[in-house]
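*Asks:* No letters, just coordinates:
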């Protein structure tokens, strides 16, 4: 054990190899029951072994929702890699393990101590979280979403493409499946994991992924690497599907998603996808399933209780207490089949700030706003919009019927951005409020403020920005609106999108004009937002001519 109080000590790696050693599936995992030696991982460990599975038995598993080791056409070797103890032999896990002495000095004369130990495992069961399946089918249908990287070879490309497509479909079906492994020759040890109930997970919560990039490839280097971010969104009944902007790379599936509260780490979820694309656009978010949901499903597939896993009371609130308030300030702006986002800048008057390009098709359809798919849409008038390809991509719309709900007590505040400062981007990205999801929240920093004549003309952040976020707000940790999201960047040669490199209009530069309009209702002042300057045009041409990803989708 790394420490008697260390939850990371129960995060590990699973490897499954065919007997000839030619094919290996590997993923991160969690020692979910330290008394009985039960290791939980995601079914992504099976992705490379799909062709080694019995098609008929695998099909039955997908239909019935559970199965055992007979899904394989032949035997596989299973190995689990766990963190090694730091305090000598009393921390060794296994009966057949040699005594290991801690390294006092880095010297060739001292016996090397590996940071991990390995143990044989036995395939116990594969099972499905059916509610997770329903949520994924609703929010992320297979015809629009992809969760595995295409690796088709150039030679014999048609056959490879067919195989890749079939494999991708199978991996999609296994997205809501998990695998339980029983460790062999293990002493029972005290459990240090504390479980957080899914209903306590909130958008904006600070979270940490503990997992092993690339699985078993090099545990000496990557075992239980950590990355931090926030919960960008939650979806499904009791918030069972979790989306986070924390870094997650292949091999991290099956790893632990911890809720961070001061120095405590509560197990909130298990990673299920490190990579995802929507309509061939890379989405810089990772998916997890609430661990309480997985454990609830697991109990129906076991003949005994997992009594060593502790459920904890709710600890703390939002790490960023202003976020719930800001979620109420961001609207989904609908223009026909397309959409973007907007920020309510005056609740009493129903004034909403958005991007001009979000209103691109307004001549052919009306403009409406709503909080989510289930809330009624409210029609809007366009007060002003800058011409397309203008330096400042800004529009102001107003609800025709304004029904305030008390949030007028908390008017939006404008702020000034500082390079390196923590920021939150909030917008109706990706889902358009589908399934009553909240606006997406991503955390990052201000990476660059571009100035002309000492006036801010562009703000860049490291937050993950996705389709539908155009017109959304960039907020600082004081809840102030500091910028309006315009677009992210795109490689025009490869077609690749970069969500973490995005361009925004600094509110600092346009705030005085907007405030003057709110005070006077003089729409003529808004024409000042249309700036004509060749130098600024060269700056923004990168964000508007080459990067058209955030025209509404």
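*Replies:* Happy to help now that I have it. Note that the structure is predicted; figures quoted are calculated from it, not measured. Numbering: from 1, shown residues only.
*Asks:* make it CA atoms for all contacts and neighbour counts henceforth
*Replies:* Will do.
*Asks:* quick one, strands of the stretch 251-400 of the chain?
*Replies:* Taking DSSP state E, counting those that start in this stretch, the strands of the stretch 251-400 of the chain run over residues 256-261, 264-273, 277-278, 281-282, 286-290, 310-311, 330-335, 338-346, 351-354, 367-370, 378-385, 395-399.
*Asks:* so of those, which one's packed in deepest?
*Replies:* By mean neighbour count, with neighbours taken as mean count of other C-alpha atoms under 10 Å, strand 330-335 ranks first of the strands of the stretch 251-400 of the chain at a mean of 28.
*Asks:* just the angle between that strand and strand 395-399, please?
*Replies:* 100 degrees (axes from the mean of the first three to the mean of the last three C-alpha atoms, to 10 degrees).
*Asks:* which secondary structure elements does strand 330-335 contact?
*Replies:* Helices and strands touching strand 330-335, by 3 or more C-alpha pairs under 8 Å, 6 or more residues apart in numbering; DSSP states H and E, are strand 338-346, strand 367-370, strand 422-427.
*Asks:* Tell me how many other residues surround residue 459.
*Replies:* For residue 459, the count of nearby residues is 26 (other C-alpha atoms under 10 Å).
*Asks:* take a look at this one as well, against the first:
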């Protein structure tokens, strides 16, 4: 993945591990397993998801539900038969030692050094981040039992709609936001000599769209020869306090995995894959900021009298993150100033809402199905937290037009927005990002998702449709599609739907190229003339065929007679 990701890959390999839990005795329960992070190899401190410990709580998993007790539980909260094991690899950093190939498969299926044998560990603490749980309750509200399904990572919906109730999630949903702090029982100095110290970066210091790398083990302890410390790349899609969203692909078993910045600093831990909302595959993962979680865990350790362990956790935090009296860090706001995605706006038309992009101080572009009627008043909310501005739909394409476009003229000028530069070229395979107000956009601002421009569909050598792999959700319609340098490629109109099941797929979506719209928009801005825009209602039959997702017919042969 290039030099840019080298520090993140090395940090992930050094810190990544798998944690498993099982009961003792002839009728042992389990095993349950998840990913984890080796916070301090010398001290043998490991942080992982609390869901694998929840089945062994003396009071049952219900003890982890919000409002039922303290924000931490000591080791005596679990049954005596709990057995914990941690397994990690030698790492592929500059100081990694060459070892024998993996021996768990016959013949060996990996040329990488084998993971070391699982080491025994003991539970020090079960802790949650109260700010994370508060943000979770605010974003999801009462919709969790009816709408969201957190377990399972594939693109297949539940067979029975009733199974989305969350009851089948077992300990994962009950333990959402809870993490287990462990200490290895057989950690040796030889294992850790020369290992660089794990660093933590405050999540609030990263802007939306910041690149992230997750290092986790899909399916937990299943075949670590293959799955241990698998990498996935994405961006910081959105944030609500210490609750973060990323479009990096995280599968079941990666709960508790570390998420790293390009500099190799720990940003967050995976709390849960967000898979399905009703019958829509969301394609985002839910994270808990590492700095907020470690502060909560350190405070809990002090209350339990474990002062040495609390000091070890606090030493991982950057100085500004240790000072809880300073309140939330706001560096994110400063870094976001001037970002291209700030041109995205929320468009509200009665009870309907969607996204849009501000092209000029008083001009907003969105989709027809967001603002469907001309002369209709709409409310535009900037992403910059500036006051909302009223506007009027001056043009909307007809329902029969394949181009789903509406133009809004604002009553007042938008301020503090960097209006985008239009892209001149379309390069298949280039990095792109989508900005839209789907997936919590009304609650915490627009989300940024990354991908590539996977296809440019042309008619008569002119682009008429763009296709990307960015995650696009309901509410993103009308939002901008940007290049990696911030140039505007087009506006999002839809993702794809399986008509047989009703399932939607966010990573296959379509946009209208700005090259189609720019000539008419330029003339409207200069003269106020709508006639060029109305030509969008009269495209060629070939364009209509493309947007019906049908094959473009070949040109008939011309007779020479």
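*Replies:* All right, it came through fine. Note that this is a predicted model, so its numbers are computed, not measured.
*Asks:* Superposed, what's their TM-score?
*Replies:* Overlay of the two chains. TM-score (TM-score structural alignment, normalised by the length of structure 1): 0.82; 506 aligned residues with a C-alpha RMSD of 3.6 Å.
*Asks:* got the strands of the stretch 251-400 of structure 1 as JSON lines, with distance to residue 120 of structure 1 columns?
*Replies:* Formatted as JSON lines, the strands of the stretch 251-400 of structure 1 follow (distance: least, C-alpha to C-alpha, whole Å):
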{"stretch": "strand 256-261", "distance to residue 120 of structure 1": "21"}
{"stretch": "strand 264-273", "distance to residue 120 of structure 1": "22"}
{"stretch": "strand 277-278", "distance to residue 120 of structure 1": "35"}
{"stretch": "strand 281-282", "distance to residue 120 of structure 1": "37"}
{"stretch": "strand 286-290", "distance to residue 120 of structure 1": "27"}
{"stretch": "strand 310-311", "distance to residue 120 of structure 1": "26"}
{"stretch": "strand 330-335", "distance to residue 120 of structure 1": "51"}
{"stretch": "strand 338-346", "distance to residue 120 of structure 1": "51"}
{"stretch": "strand 351-354", "distance to residue 120 of structure 1": "57"}
{"stretch": "strand 367-370", "distance to residue 120 of structure 1": "54"}
{"stretch": "strand 378-385", "distance to residue 120 of structure 1": "60"}
{"stretch": "strand 395-399", "distance to residue 120 of structure 1": "61"}
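*Asks:* which residue ranges form the strands in the stretch 101-250 of structure 1?
*Replies:* 116-128, 145-146, 177-183, 194-195, 206-211, 225-235, 241-244.
*Asks:* what's the fourth one aligned against in structure 2?
*Replies:* With the alignment judged by TM-score structural alignment, the segment of structure 2 matched to strand 194-195 of structure 1 spans residues 199-200.
*Asks:* The fifth one now?
*Replies:* Using TM-score structural alignment, the residues of structure 2 aligned to strand 206-211 of structure 1 are 211-216.
*Asks:* Matching residue 436 of structure 2 against structure 1, which residue comes up?
*Replies:* Aligned partner of residue 436 of structure 2 by TM-score structural alignment: residue 427.
*Asks:* Next, count neighbours for that match.
*Replies:* 32.
*Asks:* re the thing from before, tell me which of the strands of the stretch 101-250 of structure 1 approaches residue 510 of structure 1 most closely.
*Replies:* Ranking the strands of the stretch 101-250 of structure 1 by proximity to residue 510 of structure 1 (C-alpha to C-alpha) places strand 225-235 first, at 28.1 Å.
*Asks:* Next, the buried residues of the closest one.
*Replies:* 226, 228, 229, 230, 231, 232, 233, 234, 235 (16 or more other C-alpha atoms under 10 Å).
*Asks:* Quick check: the aligned residue for the last one in structure 2?
*Replies:* Read that as residue 235 of structure 1. Aligned partner of residue 235 of structure 1 by TM-score structural alignment: residue 240.
*Asks:* From residue 339 of structure 2, how far out is its match?
*Replies:* 19 Å (C-alpha to C-alpha, to the nearest Å).
*Asks:* again with residue 122 of structure 2
*Replies:* From residue 122 of structure 2 to residue 339 of structure 2 the distance is 46 Å (C-alpha to C-alpha).
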